[in-house]
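**Q** any chance you could fold what I've pasted below:
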Amino acid sequence: MDRSSSANDNVPFSAEETPTEEADLPSTFPPGPTKDQSEYERFGGKTGTTFLQTLIHLLKGNIGTGLLGLPLAVKNAGLVLGPVSLFVMGIVAVHCMRLLVKCSHHLSAKVGKPSLSYGEVMEHSMENVSCLRRHAARGRCLVNLFLIITQLGFCCVYFVFLSDNIKQVVDAANATTMNCHNNQTVVLEQSFDSRLYMLCFLPFITLLVFTPNLKYLAPFSLLANLAMCTSLVLIYWYSIRNIPFPVSLPYVGKPKDFALFFGTAIFAFEGIGVVLPLENKMQKPQRFSMVLYLGMAMVTFLYISLGTIGYLCFGANIGASITLNLPNCWLYQIVKILYCFGIFITYALQFYVPADILVPPAVARVSGVRCKKAVDLLVRTALVILTCLLAVLIPELDLVIALVGSISSSALALIFPPLLQVFTFHSEDLSIVVTLKNILISVVGVVGFVAGTYVSIEQIIQRSKLGPGASLVQGP
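**A** Now for the predicted structure:
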């Protein structure tokens, strides 16, 4: 993929988000804001995105596979504690996003750049602290490393999601079709291991990531968005209509399972990498705070509502993705196929970030157009194979989501932003309340990181000893 700017300058795209097409990015940056420019003017200006466009991009950047796993997350936390925890996490996530934007504004004005990536914000903030100055470049690399882990983790989740859902569709096609309104539980014999489906997807996904420019995927991305929206409407419709009464579900889950809830929830909320590029490209970036609050309020409502409704509908039988609990009639098989199509296209968009970081250095080591092209394709193929192999090794959708969320999403969304505020404004005498608040958020992120990673790995080991399940249970 040809780039006119350095790879690291385009790192910050993240959690379930469509990266901005490279044609929209300027090839050179101005030396800094002039006296005729406001402090908010960055990439956008008159050609930037409108309020509504930015809001849509923000919603798209926070809604994906993590949403479908939230009913299981609510089960792990409990019917009352789960929604309350999602609400609190939504507030903290928005606050951390605001911290990142605030630090970016301050540092970009200080260094005379029109914009900064997440990694650059970390680097320049560490330069403000004398004892950390010599490690500033490492701080930028650390953020970029977590971004790569996050994006490749998303790609692993997509392999597992695609294989589980398509396997269920194929199994249903080979079984007796169930009426859409029949609440009877159906047990399907496992015809093929889901890992075989991953291997079947491998060549098609590899060809997909060979796309030389993201603009060629734009029409398919639009169709993918429409397909996923249609699927969500039908999922809501079925779940609301089939909530059993009376409801007898535990209000609070087991303490150990809360670690899995944390990993899944922070995986879903980890859209902090979307913030800086969207704010930079707005026509009126001073209105970005309103976009952020409105968009994240809608996202949080969607997360809480689907997580709660899905758990109420399917109860203890809720699967790693709510789509796995839908009945076997043709309508809901189409729902699964539509969502799988959306995830298939989204793989290339998520793959954009790690490829944009890792491919240019590899290509720079060789000379000749043909050699450069060959190295480009080889690196992309190797990364796709890596994500597929990791998915094959851990074919448990809920645990992969929890593991990725605990390891990387907690660092990007909870641990780093409070530290950025401390590093950036440490010389301005931060109040004790602000300092304690930042310490609390970072500590929660670290505890979630450790506990979520430990429990996820422990559960992965336990399930690997049991072997793949012999049946898939559907229906409420």
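
**Q** C-alpha from now on. contacts and neighbour counts both.
**A** Noted.

**Q** tell me the contacts of Tyr236?
**A** 306, 309 (CA atoms under 8 Å, 6 or more residues apart in numbering).

**Q** which element is it on?
**A** Per DSSP states H and E, Tyr236 falls inside helix 218-241.

**Q** show me which positions of the helix or strand that that helix is followed by end up buried.
**A** Note on helix 218-241: by DSSP H and E, the next helix or strand toward the C-terminus is helix 255-269. Judged by neighbour count (16 or more other CA atoms under 10 Å), helix 255-269 contains these buried residues: 257-269.

**Q** pick the one among these closest to Leu107.
**A** When the buried residues of helix 255-269 are compared for distance to Leu107 (CA to CA), Phe269 wins out at 25.4 Å.

**Q** count of neighbours near the nearest residue to that closest one once chain neighbours are set aside?
**A** Beyond its immediate neighbours in the sequence, the residue positioned closest to Phe269 (CA to CA, 6 or more residues apart in numbering) is Asn62, lying 6.3 Å away. Other residues within reach of Asn62, judged by other CA atoms under 10 Å, total 25.

**Q** pretty sure Asn62 is touching Val275, no?
**A** No: when contacts are counted by CA atoms under 8 Å, Asn62 is not listed as touching Val275 (10.6 Å).

**Q** all strands of this structure, in order?
**A** Using DSSP state E, the strands of the chain run over 186-189, 471-474.

**Q** packing partners of the first one?
**A** Put plainly, it is strand 186-189. For strand 186-189, the packing partners by 3 or more CA pairs under 8 Å, 6 or more residues apart in numbering; DSSP states H and E come out as helix 136-173, strand 471-474.

**Q** for the last one, same thing?
**A** When contacts are defined as 3+ CA pairs under 8 Å, 6+ apart, strand 471-474 packs onto strand 186-189.

**Q** only the buried residues of the strand it packs on, if you could.
**A** Using 16+ other CA under 10 Å as the burial criterion, the residues of strand 186-189 that qualify are 186, 188.

**Q** in contact with the closest residue in space to Ile441 that isn't next to it in sequence, which residues?
**A** Spatial nearest neighbour of Ile441, chain neighbours left out: Leu414 (6.3 Å); criterion: CA to CA, 6+ apart. Residues near Leu414 by CA under 8 Å, 6+ apart: 92-93, 96, 441-442, 444-445.

**Q** for comparison, sequence B:
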Amino acid sequence: MNVIKAIIGTGILVAPMAFYNAGWLNALISTTLIGLIVLYSKQILMSGLYEIAKRRRVPVFTYAEGVVEALAEGPPCMRGLQRVLRCSVNSFLFVYHFGSCCVYVVFIANCVKDLGDHYWSIWDSRIYMCYEILPLCLIYCIPNLKSLVPYAMIANFSLLFGFGIIFYYMLTNLKPFEELNAFQDFRLYPLFIGATLFAFEAPGLVVSIEANMKNPKSYVGLTGILSQGILIVILLQLFFGLFGYWRYGDEIKSAILQSLPYDEILGNTARVIFAFSMFISHPLQGYVAIDVMWNNWLKEKVAENMAFALELAFRMCLAICSVLFAIALPNLTLILSFVGAFCLSFLGLIFPAIIDISVRYETGYGPAKIYLLASILLIIFAVIGGITGSYVPIEQMVRLYINGTDLTG
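**A** This next block holds a predicted model:
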């Protein structure tokens, strides 16, 4: 359940839009392939971290520490990259989790805007983002995540009801299936790749789950907990994407919540539920970014008697910056696709492949060096997907700014 919860988030809510960007047949095939590639990358990541910790006779390594320790046993030509990759892993973790915070800000604003447009007056979503600053600063002042547990439990249980509402709307009044595109304009395909990677990846959280298991050995393997969780997520992504696109067709919005009717209590209830859930989840993502930045780079540079006050100020600064970045880039589809393609191609694919190459260097890469070939292909896929998936959202964002088009779609 924790694996599924760690991966499922805003990504599954934009699955119908991702299917629109690829076409239903293309999306079914591509989602399955990407899901299996992500599953393989997570397997070699966790196996590599477990193996290197076993060799060093320590309980567990963090993601960044695992990369550094693995490189020490890898090919000599890669060992000089230890310091660079330690910094790179922490930097990408920060950018990914900070980018997720920005996605949450846009998502919350869109949910509230849908309610405001119907019940009050039509405002730009960026006005609602500004109103998020004070609540986010207050919730970021909570020093201990345990204080959020009661609210997180309420949010998690309410999400079941929220997803039930979405399923109800998705499975009623379906459009004629022949109206759907099996393949979409290929120029939109990179947006699909970025959004799908975002939906499947949660590298920091997946590593943390293994570190807290009673029997870590049951986590990996073909029948392990990780495989079971990700396969369920793949099926949910396929179901959600296909039926959401089938129900709304070309009229689908960035997140499926925006396609629900505004004049029905059930639709608006779902918006309130998901807005509250994302508000509670915002500091959970933010604390990872804070931990990476504060504990690795800033904490040792400040006086001990000033550490708590400065950390509190840093937390609020991060919350405010996430809102400001969201205001500057308020298109949910584009920012989510960029974060997914740019950060997760490294965190979810390239770095696990580097760990696998390094850990297997002394023991061998199997018959015909199949494991080395698989890792190289994983890196090539990540580079191509990362470049195309990052370039297209940036290009479209620039075009939207130049043309003066509404950026909040």
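
**Q** let me see the TM-score of these two.
**A** Here the superposed chains carry a TM-score of 0.94, computed using TM-score structural alignment, normalised by the length of the second structure; 401 aligned residues with a CA RMSD of 1.7 Å.

**Q** burial count for the counterpart of Val206 of the second structure in the first structure?
**A** With TM-score structural alignment as the criterion, Val206 of the second structure lines up with Val275 in the first structure. Val275 of the first structure has 24 neighbours, counted by other CA under 10 Å.

**Q** any idea how far Leu292 of the first structure is from Val275 of the first structure?
**A** Using CA to CA, to the nearest Å, one obtains 8 Å as the distance from Val275 of the first structure to Leu292 of the first structure.

**Q** between those two, what contacts are shared?
**A** When contacts are counted by CA under 8 Å, 6+ apart, Val275 of the first structure and Leu292 have Leu58 as shared neighbours.

**Q** contacts only, for the aligned partner of Glu69 of the second structure in the first structure.
**A** In the first structure, the position corresponding to Glu69 of the second structure is occupied by His124, as judged by TM-score structural alignment. Contact partners of His124 of the first structure, counting by CA under 8 Å, 6+ apart, are 107, 136.

**Q** same deal with the one 3 residues further on?
**A** Counting by CA under 8 Å, 6+ apart, Glu127 of the first structure makes contact with 133-134, 136.

**Q** one step back: wait, which of the strands of the first structure is closest to Leu79 of the first structure?
**A** With CA to CA as the measure, strand 471-474 is the member of these nearest Leu79 of the first structure (21.0 Å).

**Q** and that closest one, what's buried?
**A** Within strand 471-474 of the first structure, the residues that count as buried by 16+ other CA under 10 Å are 472-474.

**Q** now stretch 276-288 of the second structure
**A** Neighbour-count burial for stretch 276-288 of the second structure, counted by 16+ other CA under 10 Å, picks out 276-288.

**Q** mind listing the helices for the stretch 251-400 of the second structure?
**A** Counting by DSSP state H, counting those that start in this stretch, the stretch 251-400 of the second structure forms helices over residues 265-290, 307-328, 332-345, 351-359, 370-403, given from the N-terminal end onward.

**Q** dump those helices to TSV, plus distance to Glu73 of the second structure.
**A** Supplementary listing: these in TSV, determined by distance: least, CA to CA, whole Å:
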stretch	distance to Glu73 of the second structure
helix 265-290	28
helix 307-328	36
helix 332-345	23
helix 351-359	6
helix 370-403	15
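
**Q** which one of the ones you listed lies nearest to Tyr96 of the second structure?
**A** When the helices of the stretch 251-400 of the second structure are ranked by distance to Tyr96 of the second structure, counting by CA to CA, first place goes to helix 332-345 at 5.7 Å.

**Q** surely Asn331 of the second structure meets Leu400?
**A** No: under the contact definition of CA under 8 Å, Asn331 of the second structure does not touch Leu400, with a separation of 9.8 Å.

**Q** which residues do those two both contact?
**A** Leu407.

**Q** re earlier: which one in the second structure is aligned with the residue nearest to Ile441 of the first structure?
**A** Under the alignment (TM-score structural alignment), Leu414 of the first structure pairs with Leu349 of the second structure.

**Q** what sits against whichever residue in the second structure pairs up with Asn242 of the first structure?
**A** Using TM-score structural alignment as the criterion, the counterpart of Asn242 of the first structure in the second structure is Asn173. Taking CA under 8 Å, 6+ apart as the definition of contact, the neighbours of Asn173 of the second structure are Arg247.

**Q** any idea how far Asn173 of the second structure lies from Tyr248 of the second structure?
**A** Here the distance between Asn173 of the second structure and Tyr248 of the second structure works out to 9 Å (CA to CA).

**Q** cool, and Leu145 of the second structure?
**A** Distance of Leu145 of the second structure to Tyr248 of the second structure, given as CA to CA: 38 Å.

**Q** which one's more surrounded, these two?
**A** Under the criterion of other CA under 10 Å, the comparison of Leu145 of the second structure against Tyr248 puts Tyr248 first, with 22 against 12.

**Q** to which residue of the first structure is the more buried one aligned?
**A** With TM-score structural alignment as the criterion, the equivalent of Tyr248 of the second structure in the first structure is Phe314.
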